[in-house]
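Asker: Have a look; sequence and predicted model below, questions after that.
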Amino acid sequence: MSTQINVMRYASPIGKLSLASIGCKLVHLDFEDNDDRLHTIQNRHFKNLEWEEGGAAPAPVIKWLDSYFEGVVGPLPMGSINMVGTAFQKLVWDALISIPSGQSLSYAGLADQLGNPKAVRAVARANALNPVSIIVPCHRVIGSNGTLTGYAGGLERKKWLLDHEATMLANAA
């Protein structure tokens, strides 16, 4: 038996996004030029996927993305998202969600926050496997020396997202 996965494209200011959904839940959000990553990650979690282009994404996700790119920080649409991963990955992804918009944290800081300061590499790997980019803000994790490092969407996009969030906070003040 196969599982239907629908992929829709979303035009963002920093490139088209691929939003992949199974049923009424988003399972992956990434930049269109990372579709190989989308296929690799989702094929690990779901067997016998049947891919369909042009499907719809959950409305709360689209609404959140529209607001985010318009400069409005709103509550995350987590009820419309199904993130599949290990227990440790989910722990890291939950910690990413706790990093406030406009702020950043190092990989070491994230490992410390999780109570496991020696798990820096494992935290970095879980961060890299985040299937729901932007909404689960892996772009907020930076190097210990404050440099921008490791982002599947590219460092220019990471910088744009961090600058965008800083602007949103400044405008809200």
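Answerer: Good, I have the coordinates.
Asker: alpha carbons only for contacts and neighbour counts from here, please
Answerer: Fine.
Asker: Let me know the next secondary structure element after the strand or helix carrying residue 5.
Answerer: Element membership for residue 5, per DSSP states H and E: strand 3-12. With elements assigned by DSSP H and E, the helix or strand that comes after strand 3-12 is strand 15-22.
Asker: Just the angle for that next one relative to strand 3-12, thanks.
Answerer: 160 degrees (axes from the mean of the first three to the mean of the last three CA atoms, to 10 degrees).
Asker: here comes the other one, which I'd like you to weigh against the first:
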Amino acid sequence: MGEEKRQDHSPGVRFRYIAVGNEVKPSDTTLARLVHPALTNVHEAIAFHGLKDQIKVSTAVDTTLIGVNFPPSQGAFNGNVRSYIDPIIGFLVDIKAPLLLNIYTYFSYASNLRDISLAYATFTSPGIVVQDVANGYQNLFDAMLDVVYSALEKAGGASLEIVVSETGWPSGGGFGATLDNALGEKESGMKMGY
């Protein structure tokens, strides 16, 4: 029997990002202090193999790092997370990699039913709900994304792109958590294309 040729991945697979950590909380000092050095090490390994322009290294954060979230143009990180997020932002700017972001409109909706309508949170609003200077927002997702872009600008990351790494809506277990809302269906049953 001849020696088998090892194939690491299908020829059609193209790796674009490697996430180092997922929603690491700055308050978890054991893990948080390892994220920046791990990003550096993984990036150096990728660069060593000549792949730094093909595969970007980043970390996935969630919106709990945001301190000011309204209006979107005033978005800012919590002061107590800046010592964690600022070096990561600087690193991503230096290597020209995006920030990975997990956005769940459901959690914002469920925690603020008074100010956030279901239609706004589920992409079914018929018109602009929030006007912020020149930007009008018809859905919460876009507003939340712009909040993080504003926070990045204030933290020295104006050049960073954001890649949404997770999103979704629960189909059960909470107020407004239904299969129809999770699928993005209107009362007519027509699927929303997002």
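Answerer: Structure's in. What do you need? These figures come from a predicted structure and were not determined experimentally.
Asker: what's the TM-score here?
Answerer: TM-score of the superposed chains, computed with TM-score structural alignment, normalised by the length of structure 1, equals 0.26; 72 aligned residues with a CA RMSD of 4.7 Å.
Asker: Which other helices and strands does the strand holding residue 5 of structure 1 contact?
Answerer: Contacts defined by 3 or more CA pairs under 8 Å, 6 or more residues apart in numbering; DSSP states H and E place strand 3-12 of structure 1 against strand 15-22, strand 49-53.
Asker: Just say which of those is most tucked in.
Answerer: strand 15-22 (a mean of 22; mean count of other CA atoms under 10 Å).
Asker: Who are the packing partners of that one?
Answerer: Using 3+ CA pairs under 8 Å, 6+ apart, strand 15-22 of structure 1 sits against strand 3-12, strand 25-31.
Asker: May I see the buried residues of the host helix or strand of residue 39 of structure 2?
Answerer: Assigned by DSSP H and E, residue 39 of structure 2 belongs to helix 29-48. Under the neighbour-count criterion of 16 or more other CA atoms under 10 Å, helix 29-48 of structure 2 has 32, 35, 36, 38, 39, 40, 42, 43, 46 buried.
Asker: hmm, back to that, okay, the helices and strands packed on strand 3-12 of structure 1 in JSON lines with distance to residue 8 of structure 1 next?
Answerer: Formatted as JSON lines, the helices and strands packed on strand 3-12 of structure 1 follow (distance: least, CA to CA, whole Å):
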{"stretch": "strand 15-22", "distance to residue 8 of structure 1": "5"}
{"stretch": "strand 49-53", "distance to residue 8 of structure 1": "6"}
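Asker: quick revisit: rebuild the buried residues of helix 29-48 of structure 2 as TSV, extending it with distance to residue 152 of structure 2.
Answerer: Shown next, in TSV, are the buried residues of helix 29-48 of structure 2 (distance: CA to CA, whole Å):
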residue	distance to residue 152 of structure 2
32	19
35	18
36	17
38	21
39	18
40	20
42	23
43	21
46	25
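Asker: Just name the closest of these to residue 150 of structure 2, please.
Answerer: residue 36 (22.0 Å; CA to CA).
Asker: list the contacts for that closest one?
Answerer: Residue 36 of structure 2 is in contact with 87, 88, 91, counting by CA atoms under 8 Å, 6 or more residues apart in numbering.
Asker: Return the distance of the first one relative to residue 39 of structure 2.
Answerer: Which is residue 87 of structure 2. Distance from residue 87 of structure 2 to residue 39 of structure 2, counting by CA to CA, to the nearest Å: 11 Å.
Asker: Next: residue 183 of structure 2.
Answerer: For residue 183 of structure 2, the distance to residue 39 of structure 2 - CA to CA - is 35 Å.
Asker: Just list what the helix or strand harbouring residue 58 of structure 2 packs against, helices and strands only.
Answerer: Per DSSP H and E, residue 58 of structure 2 falls inside strand 56-62. In terms of contacts (3+ CA pairs under 8 Å, 6+ apart), strand 56-62 of structure 2 is packed against strand 17-22, helix 29-48, strand 99-102.
Asker: I'd like those as a markdown table, with distance to residue 141 of structure 2 appended.
Answerer: Listed next are these as a markdown table, based on distance: least, CA to CA, whole Å:
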| stretch | distance to residue 141 of structure 2 |
| --- | --- |
| strand 17-22 | 20 |
| helix 29-48 | 27 |
| strand 99-102 | 11 |
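Asker: looking at the ones you listed, which is closest to residue 131 of structure 2?
Answerer: Closest among those, using CA to CA: strand 99-102, at 23.4 Å.
Asker: Tell me the helix or strand right after the closest one.
Answerer: That would be, after strand 99-102 of structure 2 and using DSSP H and E, helix 105-111.
Asker: quick one, which of the helices and strands packed on strand 15-22 of structure 1 is packed in tightest?
Answerer: strand 25-31 (a mean of 23).
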